[in-house]
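Student: When you get a sec, could you give me coordinates for this:
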Amino acid sequence: MTERVTLITGASAGIGAELARVFAANGHRLALAARRVDRLEGLASEIAAKGGTKPIVIACDLEEANAGDKIAATLAAEGVELDHLVNNAGFGVFGEACKRDRAEQLGIIDVNIRALTDLCLRFADQLVKNRGGILNVGSVAGFLPGPGMAVYYASKAYVISFTEALRGELGPRGVRVTVLCPGPVPSEFQARAGFMPGVDSAVLNVSAADVARDAYRGLMANKRAVLPGLGIKIVPFLLRFFPRGFILAAVGRFQMRKR
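Tutor: Now for the predicted structure:
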């Protein structure tokens, strides 16, 4: 029987690293993909030291068009198939869309949308065969328009919609499909985006470790969506009571405070 692994992208830090720890603690063999191979190797050694099978480390940049090919080739060379796919890699940049570097913003689409979609479609047959699961990391931002981080917010709206549609298509074929929608999580995300955590992080704060645990439980329970923390759970509900124009203006004013 071909050995099965869980592929986790963006596993070098933050939620991705914590997801790797949770999956490993629950007996999954892992394949970890990210740009920073030194961090991946450190995490792989940590998991092995705790008694798990040492993960397969795949150094790749998901902004590159051939990243999916590189991941697939490495897994094939290792003689493994996927039973779970965790699309965690993603980033955003802060600032007005028309004033930020265009290439950088297209990179958000490459990582948050194109690579995620590629991996879901590329490995769908294996996930059906092995009756596995897909966990796509969205964001509470996906429920909102996002002036000040327009491309990032829009990319996460895509992740939510695409994941729910995949659930409709793959669910009847035995695949669990879940979207994770965290709020602000203390991690390297804010520094890369170009802003410091604000009052939203203080009020809605849930640790990366807690997010990962909730995500794993939600995926295994075949939940449609996981929104970690009470504050985040009520956001989609509250949005029903406000006109879209009001929400747009409110998010814009909030984002302006991060300047």
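
Student: okay, CA-based contacts and neighbour counts for the rest of this
Tutor: Will do.

Student: and the gap between R253 and I247?
Tutor: Shown here: R253 relative to I247, a distance of 10 Å by CA to CA, to the nearest Å.

Student: ditto for L238
Tutor: As defined by CA to CA, L238 lies at a distance of 11 Å from I247.

Student: Neighbour count: these two, which is higher?
Tutor: The residue with the greater number of neighbours, taking L238 and I247 and applying other CA atoms under 10 Å, is I247; the counts read 15 against 9.

Student: My guess is that one contacts L144. True?
Tutor: Yes: I247 sits in contact with L144 when judged by CA atoms under 8 Å, with a separation of 7.5 Å.

Student: ok, and for stretch 161-172, which residues are buried?
Tutor: For stretch 161-172, a neighbour-count test (16 or more other CA atoms under 10 Å) marks 162-164, 166-167, 170-171 as buried.

Student: what residues does that stretch touch?
Tutor: Outside of stretch 161-172, the residues within contact range by CA atoms under 8 Å, 6 or more residues apart in numbering are 128, 136, 175-179, 224.

Student: Now render those as CSV, adding secondary structure, neighbour count and distance to A193.
Tutor: Output for the contacts of stretch 161-172, formatted as CSV (DSSP: H, G, I helix; E, B strand; the rest coil; neighbours: other CA atoms under 10 Å; distance: CA to CA, whole Å):
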residue, secondary structure, neighbour count, distance to A193
V128, helix, 19, 36
N136, strand, 28, 20
V175, coil, 24, 33
R176, strand, 25, 31
V177, strand, 28, 28
T178, strand, 29, 25
V179, strand, 28, 22
R224, coil, 18, 28
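
Student: and which of these is nearest G107?
Tutor: When the contacts of stretch 161-172 are compared for distance to G107 (CA to CA), N136 wins out at 18.1 Å.

Student: Now do the contacts for that closest one.
Tutor: Applying CA under 8 Å, 6+ apart, one finds that N136 lies in contact with 86-88, 116, 159, 163, 177-180.

Student: one step back: which member of the contacts of stretch 161-172 is positioned nearest L62?
Tutor: Proximity of the contacts of stretch 161-172 to L62 (CA to CA) peaks at N136, which lies at 14.8 Å.

Student: That closest one and K223: what is the separation?
Tutor: The separation that N136 has from K223, given CA to CA, amounts to 12 Å.

Student: Could you tell me which residues touch both of these two?
Tutor: The contact sets of N136 and K223 overlap at 177-178 (CA under 8 Å, 6+ apart).

Student: Next, the structure of the following sequence, for comparison with the previous one:
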Amino acid sequence: MLMNTKGTALVTGASSGLGAEFARALAARGHDLALVARSAPALQALAADLRRDHGVRAEVIVQDLSAPDAATRVAEQSADLGLTVDLLVNNAGFGTAGHFDRIAAEREHDELMVNVVSLVGLTHAFLPGMLSRRTGGVINVGSTAGFNVAPYFATYAASKTFVLNFSLALWSELRGSGVKVLAVTPGPVETAFFDRIGTRKAAIGATPATPVSVVADALRAYDRDRGYVVPGRGNFAMAHLMPRRPRKLVALLGRRVTRQVADELTPSAAR
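Tutor: Coordinates of the predicted model:
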């Protein structure tokens, strides 16, 4: 029997990593779930676990978010399932690393479609309903990379800068509306990201956090309507100290740190 819930949360990139952990944590809070990713078997397995462990409704929406009409398709499938999305977690994303001129343009295009275009499209799709109900929220997963210039992660870092600024702008616009917006900007997290990107050096010497700790920090910040959160004290310090320096100097200093990644990689992408 399904329990009475706190509404439906739609989580993108829910097949693994932070997305799967967001789904588990929200189900434990009593939310029904709509799970979005490309991998049907992984989503079906997670949905079955959530139904069994938490007694919530868990639906699967299989969608590649790099497709031009991805947000429209997700919104239509949600409507077909009779779901009213009360919390949107835009977690899906991937990174490219290496010398920009050697990374396939098609991969960079897909990266921006997933990290930026689908995030904005899904927010456009579900935010009006939340505003009309005067309740709900959007959680956008960014990165500490979004605070800084990141040579050899040029497109990835720029996409995460967009996520941070977009989220904070909406947070400001929607004050008093009953709808919350949060940007979550973690440093390295222990997910498949580094295996897929091709080198653990992409963590730039930092010890990756666990998905459990990042999601716990994110949901605490969301409850408090903080606008953005940088999980981890070390990450918080780095995120806020570096941008205070001249931007060209930051770019030059960043090159010294991130060059080790480019030197190790045959141009590759993580997803």
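
Student: before we move on, the earlier item: next step: the buried residues of stretch 161-172 of the first structure restricted to helices.
Tutor: When DSSP state H is applied, those are split such that 162-164, 166-167, 170 fall in helices.

Student: Out of those residues, which is nearest to L121 of the first structure?
Tutor: Nearest to L121 of the first structure among these, with distances taken as CA to CA, is L166, at 9.6 Å.

Student: what does that closest one align to in the second structure?
Tutor: Structural correspondence for L166 of the first structure with respect to the second structure (TM-score structural alignment): L170.

Student: What of R39 of the first structure?
Tutor: Under the alignment (TM-score structural alignment), R39 of the first structure pairs with A42 in the second structure.

Student: same deal with G107 of the first structure?
Tutor: By TM-score structural alignment, G107 of the first structure lines up with D110.

Student: Quick one: residues contacting that match.
Tutor: Applying CA under 8 Å, 6+ apart to D110 of the second structure gives the contacts S66.

Student: Same check on D83 of the first structure?
Tutor: For D83 of the first structure, the contacting residues are 4-6, 126-127, 130-133, taking CA under 8 Å, 6+ apart as the criterion.

Student: one step back: state the helix or strand in which the match of G107 of the first structure lies.
Tutor: D110 of the second structure is part of helix 105-112 when elements are defined by DSSP states H and E.

Student: mean deviation (superposed) between that helix and the first structure, please.
Tutor: Relative to the matching residues in the first structure, helix 105-112 of the second structure has an average distance of 0.6 Å after the fit, by mean CA distance after the TM-score superposition for the first structure.

Student: Off-centre distance for that helix?
Tutor: Its chain's C-alpha centre and that of helix 105-112 of the second structure lie 17 Å apart, by CA atoms, centre = their mean, to the nearest Å.

Student: Okay, buried residues for that helix please.
Tutor: If you call a residue buried by 16+ other CA under 10 Å, then helix 105-112 of the second structure has these buried ones: 107-108, 110-112.

Student: Out of these, flag the one nearest to T84 of the second structure.
Tutor: Lowest distance from T84 of the second structure to the buried residues of helix 105-112 of the second structure (CA to CA) belongs to L112, with 27.1 Å.

Student: what about the residue lying closest to that closest one once chain neighbours are set aside, neighbour count?
Tutor: Across the structure, with CA to CA, 6 or more residues apart in numbering as the measure, the residue nearest L112 of the second structure apart from its sequence neighbours is S159 (6.6 Å). Applying other CA under 10 Å, we find 23 residues neighbouring S159 of the second structure.

Student: dump the residue contacts of S159 of the second structure.
Tutor: Residues in contact with S159 of the second structure (CA under 8 Å, 6+ apart) are 112, 115-116, 146.

Student: how about the nearest residue to the aligned residue in the first structure for G129 of the second structure, chain neighbours excluded?
Tutor: Using TM-score structural alignment to pair residues, one finds that G129 of the second structure aligns to Q126 in the first structure. Taking CA to CA, 6+ apart as the measure, Q126 of the first structure lies nearest to L82, with 6.0 Å between them; neighbours along the chain are not counted.

Student: Report the secondary structure element holding that neighbour.
Tutor: strand 80-87.

Student: on that earlier part again, neighbour-wise, give me the winner out of the contacts of S159 of the second structure.
Tutor: Taking other CA under 10 Å to define a neighbour, the member of these with the most is N115, carrying 26 neighbours.

Student: in a helix, that's where that one is, yeah?
Tutor: Yes: when the secondary structure is assigned by DSSP: H, G, I helix; E, B strand; the rest coil, N115 of the second structure falls within a helix.

Student: what about it, distance to Y156 of the second structure?
Tutor: Counting by CA to CA, the gap from N115 of the second structure to Y156 of the second structure is 8 Å.

Student: Repeat that for G129 of the second structure.
Tutor: Taking CA to CA as the measure, G129 of the second structure and Y156 of the second structure are separated by 30 Å.

Student: So for these two, which residue has more residues nearby?
Tutor: When G129 of the second structure and Y156 are compared for neighbours, Y156 comes out ahead with 24 against 15, by other CA under 10 Å.

Student: Now name the helix or strand holding the equivalent of the more buried one over in the first structure.
Tutor: By TM-score structural alignment, Y156 of the second structure lines up with Y152 in the first structure. Mapping Y152 of the first structure onto the secondary structure by DSSP H and E places it in helix 150-170.

Student: between that helix and helix 102-109, how big is the angle?
Tutor: Helix 150-170 of the first structure and helix 102-109 meet at an angle of 20 degrees, taking axes from the mean of the first three to the mean of the last three CA atoms, to 10 degrees as the criterion.

Student: mean per-residue distance, helix 150-170 of the first structure to the second structure?
Tutor: Aligned to the second structure and superposed, helix 150-170 of the first structure gives a mean residue distance of 0.7 Å (mean CA distance after the TM-score superposition for the first structure).

Student: what about that helix, distance to the chain center?
Tutor: Average the C-alpha atoms of helix 150-170 of the first structure, do the same for its chain, and the two points are 11 Å apart (CA atoms, centre = their mean).

Student: and A125 of the second structure, how many neighbours does it have?
Tutor: Counted with other CA under 10 Å, residues neighbouring A125 of the second structure total 16.

Student: my read: it touches A70, true?
Tutor: No: assessed by CA under 8 Å, A125 of the second structure is found out of contact with A70, at 11.0 Å.

Student: Overlap of the contact sets of those two?
Tutor: Once CA under 8 Å, 6+ apart is applied, it turns out that A125 of the second structure and A70 contact no residue in common.

Student: what does the host helix or strand of A27 of the second structure correspond to over in the first structure?
Tutor: Using DSSP H and E, the secondary-structure element containing A27 of the second structure is helix 17-28. Residues 14-25 of the first structure are where helix 17-28 of the second structure lands when matched by TM-score structural alignment.
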